[in-house]
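Chemist: dropping the sequence and predicted coords here.
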Amino acid sequence: MSTPLGFLRVRVNRGVNLAVRDFNSSDPYVVIKIGRTKLKTRVIKKNLNPQWNEDFTLSVLDPNLPIRLTVYDHDLFSRDDKMGDAEFDVKPLLEAMRLDLKGLPSGTVLARVQPSKHKNCLADESCIKYIDGKFCQDLILRLRNVECGELELSLNWIVDTHV
């Protein structure tokens, strides 16, 4: 088993304007995957703007592997419907961690990641910040392969290996 580069705390904050997959609503949940690791949020019933506010800790072994998120609509009597997917890269966060941080005040923006149709699913610019000794990034991801929807996430690189 290989040693992880570190751990990434992913907070799935909320979904915005998610697609309708039931009569006039959906019962959404999010599946997060990196490599062979697969985690999922709880299902939120009848809500197109769900608030999950759930934290997940991912072991990052390969910085070249994107983190993939897929939103599903939970169904009791049939297969769950896909409500779109998105992915993001951890490389910009790891690159920002190489900067000289001596004397930087908390809240300093270390890097800005721009939306790119071919490289990421960002809906808007995302800033990587150094806050109270932590590397943080807030993301708004536009879902692909669906008519509408966004996911809001917060990332926090965990420097201490005692997660």
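Modeler: Right, received. Where do you want to start?

Chemist: only C-alpha atoms for contact and neighbour calcs from this point on.
Modeler: Noted.

Chemist: quick one: Leu93 is in a helix?
Modeler: Yes. The assignment for Leu93, made by DSSP: H, G, I helix; E, B strand; the rest coil, places it in a helix.

Chemist: residues contacting it?
Modeler: With contact taken as Cα atoms under 8 Å, 6 or more residues apart in numbering, Leu93 is in contact with 128, 135, 137, 157.

Chemist: list buried members of those by neighbour count.
Modeler: The neighbour count (16 or more other Cα atoms under 10 Å) marks 128, 135, 137, 157 as buried among these.

Chemist: against Ser154, how distant is the second one?
Modeler: Taken as Cα to Cα, to the nearest Å, the spacing of Phe135 relative to Ser154 amounts to 11 Å.

Chemist: please compare the first structure with the one that follows:
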Amino acid sequence: MASPKPSSSSSSLMESLLGLLRIRVKRGINLAVRDVRTSDPYVVVKMGKQKLKTRVIRKDVNPEWNEDLTLSISDPNLPVKLTVYDHDTFSKDDKMGDAEFDVKAFVEALKMNLEGLPGGTIVTRVPPSRQNCLAEESCVTWTDGRVVQDMCLRLRNVECGEVELQLHWIDLPGCKGL
């Protein structure tokens, strides 16, 4: 009798996985009002089949989440989609705008040999454009021995609101890496 083959799905996942993208959802700025004079916002981040969300901040259109969400990255060409919702207890949560961003410039910076650069060195700049949701120029920097990208996203499909994020990378042992 033949012995069962080990599952190849987990090993092939590790081979295709480049690493983890840690997204710090810092805060919302001037988010839309969806309840009486305020909102109860939370953020949902999606990439491919992955979906993560922050906690709900009650009655605040300028919420401070400072919450880390971690995505597994296999394909850096996939956009990261972000949607802000207003939590409602008795009805469907209201959408408060959405945005998306690319991680390509960030991943390219990760591939560079940056060891020895002074902290705070700007590696690359991503200007705001019609193709991205950046409210202002986003800089990829070498900070504390790692690549970091701060960004402020202008929400679409809503009257107002921005979300501030910070990206950094986590290398995994056994992964393909960059």
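Modeler: Looks like it arrived, so ask away. Owing to the predicted nature of the structure, the values given are computational and were not obtained by experimental measurement.

Chemist: TM-score for these two?
Modeler: Once superposed, the chains reach a TM-score of 0.94 (TM-score structural alignment, normalised by the length of the first structure), with 161 aligned residues with a Cα RMSD of 1.3 Å.

Chemist: re earlier: from the buried ones among the contacts of Leu93 of the first structure, which is closest to Asn53 of the first structure?
Modeler: Ranked by distance to Asn53 of the first structure (Cα to Cα), these are led by Gln137 at 15.3 Å.

Chemist: can you tell me the residue that sits opposite that closest one in the second structure?
Modeler: Taking TM-score structural alignment as the criterion, the aligned counterpart of Gln137 of the first structure in the second structure is Gln149.

Chemist: which non-adjacent residue is nearest that match?
Modeler: The shortest distance from Gln149 of the second structure to any non-neighbouring residue, by Cα to Cα, 6 or more residues apart in numbering, is to Val140 (4.3 Å).

Chemist: and the one you found, what pairs with it in the first structure?
Modeler: Taking TM-score structural alignment, Val140 of the second structure has Ile128 as its aligned residue in the first structure.

Chemist: let's verify that match: helix, strand, or coil?
Modeler: When classified by three-state DSSP, Ile128 of the first structure comes out as strand.

Chemist: what about Leu17 of the second structure, neighbour count?
Modeler: The burial metric for Leu17 of the second structure, expressed as a neighbour count using other Cα atoms under 10 Å, is 20.

Chemist: what's it aligned with over in the first structure?
Modeler: The pairwise alignment with the first structure assigns Leu17 of the second structure to Pro4, based on TM-score structural alignment.

Chemist: residue contacts, the closest residue in space to its match that isn't next to it in sequence?
Modeler: Leaving out its chain neighbours, the residue that sits closest to Pro4 of the first structure by Cα to Cα, 6+ apart is Leu61, at 4.4 Å. Contacts of Leu61 of the first structure were listed using Cα under 8 Å, 6+ apart, and they are 2-6.

Chemist: could you do Lys59 of the second structure as well?
Modeler: Taking Cα under 8 Å, 6+ apart, we find Lys59 of the second structure in contact with 38-41.

Chemist: what does it align to in the first structure?
Modeler: In the first structure, Lys59 of the second structure lines up with Lys46, judged by TM-score structural alignment.

Chemist: one more: Leu110 of the second structure?
Modeler: In the first structure, the residue paired with Leu110 of the second structure is Met97, using TM-score structural alignment.

Chemist: what does Leu165 of the second structure give?
Modeler: Match for Leu165 of the second structure (TM-score structural alignment): Leu153.

Chemist: what is the burial count for the nearest residue to Leu18 of the first structure once chain neighbours are set aside?
Modeler: With Cα to Cα, 6+ apart as the measure, Gly149 is the residue that lies nearest to Leu18 of the first structure, at 4.2 Å, once sequence neighbours are left out. Residues lying near Gly149 of the first structure (other Cα under 10 Å) number 21.
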